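**Q** Sequence and predicted model, in that order:
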Amino acid sequence: MNGQEVDQSMAMPTWKTYLYQLQLKAPRPKRVACQRDLPNRPPQYGKEFHGFISREETDSLLQEGDGCYLVRESQRAPGAYTLAIRFDKQTKNYKLYHDGKHYVGEKRFDTVHDLVADGLITFYLESRAADYIAALSSQSNYAESPYMVYSGKKKRRNAKTKDSSLPSDRTDGTNGTNYIVQPDQITEEENVEELLNVQDFEKTHVFKVHNFKGLHWCDFCANFMWGIIAQGVKCQDCGFQAHKKCSEQVPNDCMPDMKYIKRIFGADLTTLVKAQNTLIPIVVEKCVKEIESRGIEIEGLYRVAGFHDDVEAIRIAFDKDGESVDISETRYEDINTITSVLKLYFRSLPIPLISFDAYPRIMEAVKLDSISDEERKSLIKEGFSLLPPAHYQTLKYLLSHLARVIEKRHSNMMNPENLAIVFAPTLMRCPELDPMASLMAAKFEHKAMDIILEHQKELLKL
């Protein structure tokens, strides 16, 4: 090794090709064409359709060998169709459906030929490697899986980037695109630690069945993903690809990537901060910094709406490239436009900033008249303890900002009660779908937000 040690943690795993080699040996589909003229042939079928023929005749037509197939009309149920495929010297019959796509199970194909090709691959692998396939996920060493190797590299790269980009002069808390919390909220040592922990926020994968083009291997077990369509699933947030069965064993360790995040407004908060590798979403920090630098004393702050077209333009700009968005006074003179953007971001969250898990405990705190103020605050704290880390940190940052807004209430006329009217429906959402339930909850949400704004330092340890 020329005297150099090999970093085993950086080595890529070996892709396992056994299933790929088996797929290459699977029989190829061979259409058995009907030699008769069939005037009533269904439009979705070609020469593979043979009309009314018996099972015996079907067997005779498929004697040419494995991979032969045809379609016949069912003798027992006219108008229904059967796909017959020859494999391992036996004829397999399946009820065949068509709704614009051809299918016999979950997978849908453009042509019967593709359906048969995929089926033959599955038949062959299951007949030759059933035990191997059954053990794919149970025998995998996830710690050495391709995804964990990549995740480890990404974490080290992100940690190194954040560590090297921390500002030495913390007068404004910024350094290029390194978005961090205000310097009066957190020490530099704590900031480094929290930034490094962003990637450890628990995040579930968002798996959807995917049609992979070309050859692909499972990021969990490193085995080949066989078939010609719907070979497995892919995470919509990080690109993790796996066999469907393997995906059921994957921990909640999704490492989102911005190239998979279609938009910022409407994206899950945990997904966004992990993808951006920031403690606070960039849109939140940019808006807060802009508001505090030039508009914190303006009367009616957060209560007055901004110009709709400008708000929409900023939203589109953030969705396109959040780091380079210009929301300065030279571009958008009205500070109400910026406050409207911030409120819109929170309203757009699929899971509210005060999450559905925390909501019931907080509502309990304000609905009970028989408890003391200390008990009420204790219940709210319990609610906050149920927030995901990304939600907790962002709420902490926002409330710190709103505290500074309240300090200027003699100028901006925004005391805790006025801000609660604005932010209760922005940060909280009744989990029930019944409109009446949401309406009834509104007054309690307002009361809860008023208490949170009045006692935020105690509740969130600011």
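**A** In hand now; what should we look at?

**Q** alpha carbons only for contacts and neighbour counts from here, please
**A** Fine.

**Q** Am I right that residue 122 is in a helix?
**A** Yes. Counting by DSSP: H, G, I helix; E, B strand; the rest coil, residue 122 is part of a helix.

**Q** Tell me which residues touch it, please.
**A** 226-227 (C-alpha atoms under 8 Å, 6 or more residues apart in numbering).

**Q** same thing but 10 Å
**A** 23, 26, 116, 128, 226-227 (C-alpha atoms under 10 Å, 6 or more residues apart in numbering).

**Q** would you list those in TSV and tack on distance to residue 328 and secondary structure?
**A** Shown next, in TSV, are the contacts of residue 122 (distance: C-alpha to C-alpha, whole Å; DSSP: H, G, I helix; E, B strand; the rest coil):
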residue	distance to residue 328	secondary structure
23	58	helix
26	62	coil
116	60	helix
128	65	helix
226	52	coil
227	53	coil
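
**Q** buried residues in the longest strand along the chain?
**A** The longest strand of the chain (DSSP state E) is strand 90-98. Using 16 or more other C-alpha atoms under 10 Å as the test for burial, strand 90-98 gives 91, 93, 95-97.

**Q** tell me which residues of stretch 293-305 are tucked away?
**A** The neighbour-count check on stretch 293-305 (16+ other C-alpha under 10 Å) flags 295-303, 305 as buried.

**Q** Tell me the one of those nearest residue 83?
**A** For those, the minimum distance to residue 83 (C-alpha to C-alpha) is 62.3 Å, reached by residue 305.

**Q** secondary structure class for that closest one?
**A** Residue 305 falls in the coil class when you classify it by three-state DSSP.

**Q** and if you look at residue 85?
**A** Using three-state DSSP, the structure places residue 85 in strand.

**Q** So it versus residue 36, what's the distance?
**A** Distance, residue 85 to residue 36, using C-alpha to C-alpha, to the nearest Å: 20 Å.

**Q** What of residue 268?
**A** From residue 268 across to residue 36, the span is 59 Å (C-alpha to C-alpha).

**Q** out of the buried residues of stretch 293-305, which are inside helices?
**A** Among the buried residues of stretch 293-305, no member falls in helices (DSSP state H).

**Q** Need those in a markdown table (columns: distance to residue 120).
**A** Below are the buried residues of stretch 293-305 laid out as a markdown table (distance: C-alpha to C-alpha, whole Å):
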| residue | distance to residue 120 |
| --- | --- |
| 295 | 67 |
| 296 | 68 |
| 297 | 71 |
| 298 | 71 |
| 299 | 72 |
| 300 | 69 |
| 301 | 66 |
| 302 | 63 |
| 303 | 64 |
| 305 | 62 |
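
**Q** alright, now check it against this:
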Amino acid sequence: MAASSNSSLSGSSSVSSDPEDYQPPIWKSYLYQLQQETPRPKRITCPQEMESRPKYYGREFHGLISRECADELLAGTEGAYLIRESQRQPGTYTLALRFGSQTLNYRLFYDGKHFVGEKRFESVHDLVTDGLITLYIETKAAEYIAKMTTNPIYHHLGYTSLLRDRFTHRLSRTRFEPKRVTFQQDDKVHTFRGPHWCEYCANFMWGLISQGVRCSDCGLNVHKQCSKLVPSDCQPDLSRIKKVFSCDLTTLVKAHNTPRPMVLDMCIKEIENRGLKSEGLYRVSGFTEHIEDVRLAFDRDGEKADISANVYTDINIIAGALKLYLRDLPIPVITYDVYYKFIQAAKITDPDSRLEAVHDGLLQLPPAHYETLRYLMTHLKRVTVYEKENYMTAENLGIIFGPTLMRPPDQYTLSTLNDMRYQKIIVQLLIEHEDILF
């Protein structure tokens, strides 16, 4: 939902319950006006070339100078800045910035981009620009910002009802279950090009980059602080889901109104129709380029993708595509939240207690993850029925699917290798006791 550039200091328009009659709110532009008034950055250049200047800094680098010297160079010029090397800690660098008639000093870092906090910038000039905006707005409008969320337009607009009506009409007669607005960890902070307003409080989202967050499912754009107040009833927008592989499992099934991802259904149907007796099923690899073709077909055509024997005669290609789909999920089928519960369950020696612990873990999975795992285990149980022909026992399948279905939250620890045998045990148990665990 794109924000209108027509703005007012306050207020919002009334909205009809009919999605076709929807009128955008009138955005609050006070913070936008403040950003326009923000002092512009002014680089204070060093009159001589400094041999000790790091290659990623420019002539704003003044070498080993004191705070007092930097203050003299910046005095009287709001927004002026320079970089100096610390006299107390040579090899470390400080950004000296003039704001509010005083010189502010920040420890400056570089790791391919420049930063003093969470935000990273391509240039020092951009960093200073963003910093001045933040300082100016938070100084001038501290009280206003504290009250921004008190009168949200989110409820007034009927935003969630509007989305629900659109999706129900477009996709199905069946109502979706509510889904929590998803600000994904990797893409949580979003950089908006041009002026943008928060769709929760209607206020301008200030800053040069990383001004706010965007919901990965419905596209809601809000301030970071406003995201904590958004109700848990947004719905995935199918137009925002550009692919099938590497898409969040819950998002995908809700957007398509299916209990499981269609990749799972279609691949398993194809494998059970013509591949259950195939020797080394899931162990033998298909050609990588053909598996990639299947991925592209699903991303491009969805449920209309052709994975029949007419196109892919080798069933190992379909099996490989299914494993790739499960492996590429951003959150694995056995989610990070319950990973260690399953690992601990695998370590229990008493068989009955171990199954009970596994069952408890299953009940903590999100619905889409539980149903995906249940359906897959039912299929793998059928695979073991033909183990005399395909040589694939529950233990063999556990070795293959363990790391595919469950990954530790921190994948770069030494414990990851030690966990592999427990991952195998869990999947083996799920296959062997599929009838009582699900």
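**A** Arrived safely. Since we're looking at a predicted model, the values are computed, not measured.

**Q** thinking again about what came up before, neighbour-wise, which of residue 85 and residue 36 of the first structure wins?
**A** Neighbours were counted for residue 85 of the first structure and for residue 36 using other C-alpha atoms under 10 Å; residue 85 has more, 26 against 10.

**Q** Isn't the more buried one up against residue 96?
**A** No. Between residue 85 of the first structure and residue 96 there is no contact under C-alpha atoms under 10 Å: 11.7 Å.

**Q** ok, of the contacts of residue 122 of the first structure, which come out buried?
**A** Burial by neighbour count, 16+ other C-alpha under 10 Å: within those this picks out 23, 26, 116, 226-227.

**Q** Sort out which one of those lies nearest residue 309 of the first structure for me.
**A** Set against residue 309 of the first structure, the nearest of these by C-alpha to C-alpha is residue 227 (48.4 Å).

**Q** Map the closest one across to the second structure for me.
**A** By TM-score structural alignment, residue 227 of the first structure lines up with residue 207 in the second structure.

**Q** which ones are touching that match?
**A** Residue 207 of the second structure is in contact with 32, 35, 129-134, 137, 191-192, 195, counting by C-alpha under 10 Å, 6+ apart.

**Q** residue ranges of the helices in the stretch 51-200 of the second structure, please?
**A** Remark: helices assigned in the stretch 51-200 of the second structure by DSSP state H, counting those that start in this stretch are 67-74, 124-140, 142-146, 153-157, 159-171.

**Q** Tell me which of the ones you listed sits nearest to residue 180 of the second structure.
**A** Checking these against residue 180 of the second structure by C-alpha to C-alpha gives helix 159-171 as the closest, at 11.4 Å.

**Q** can you list contacts of that closest one?
**A** Contacts of helix 159-171 of the second structure with the rest of the structure, by C-alpha under 10 Å, 6+ apart, involve 15-20, 22, 153-155, 158, 173-178, 199-200, 218, 220, 231-238, 255-257.

**Q** Can you select the buried ones among those for me in PyMOL?
**A** The PyMOL selection below is limited to those of the contacts of helix 159-171 of the second structure classed as buried (16+ other C-alpha under 10 Å):
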select buried, resi 15+19+22+153+154+158+176+199+200+218+220+233+234+235+236+237+238+255+256+257
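
**Q** Do a quick rundown of the strands in the second structure.
**A** Assigned by DSSP E, the second structure shows strands spanning 7-8, 27-28, 42-43, 61-64, 80-85, 93-99, 102-110, 114-115, 189-190, 212-214, 221-222.

**Q** In the first structure, point out the residues matching the second one.
**A** Taken onto the first structure by TM-score structural alignment, strand 27-28 of the second structure occupies residues 15-16 there.

**Q** now that stretch: how far from the chain's centre is it?
**A** On the basis of C-alpha atoms, centre = their mean, to the nearest Å, stretch 15-16 of the first structure sits 27 Å off its chain's mean C-alpha point.

**Q** Check stretch 179-188 of the second structure too.
**A** In terms of C-alpha atoms, centre = their mean, the centre of stretch 179-188 of the second structure is found 5 Å from the chain centre.

**Q** Quick check: buried residues in stretch 369-386 of the first structure?
**A** Across stretch 369-386 of the first structure, burial judged by 16+ other C-alpha under 10 Å covers 376-384, 386.

**Q** re earlier: pull up the overlap in contacts between residue 85 and residue 96 of the first structure.
**A** Contact criterion C-alpha under 10 Å, 6+ apart; residues bridging residue 85 of the first structure and residue 96 by contacting each: residue 71.

**Q** Would you reformat the contacts of residue 122 of the first structure as CSV and include distance to residue 68 of the first structure?
**A** Converted to CSV, those look like this (distance: C-alpha to C-alpha, whole Å):
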residue, distance to residue 68 of the first structure
23, 17
26, 13
116, 9
128, 20
226, 21
227, 18
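
**Q** tell me which of those residues is nearest to residue 460 of the first structure?
**A** Comparing the contacts of residue 122 of the first structure against residue 460 of the first structure with C-alpha to C-alpha places residue 226 closest, at 50.6 Å.

**Q** Contact partners for the closest one?
**A** Contact analysis of residue 226 of the first structure by C-alpha under 10 Å, 6+ apart lists 19-20, 22-24, 118, 121-122, 125, 212, 215-218, 232, 243.

**Q** before we move on, the earlier item: go through the helices of the stretch 51-200 of the second structure and name the closest to residue 339 of the second structure.
**A** Across the helices of the stretch 51-200 of the second structure, residue 339 of the second structure has its closest neighbour in helix 159-171 (32.5 Å, C-alpha to C-alpha).

**Q** what about the closest one, distance to the chain center?
**A** A distance of 23 Å separates the centroid of the chain from that of helix 159-171 of the second structure, by C-alpha atoms, centre = their mean.

**Q** Since that was my last question, I'll sign off now.
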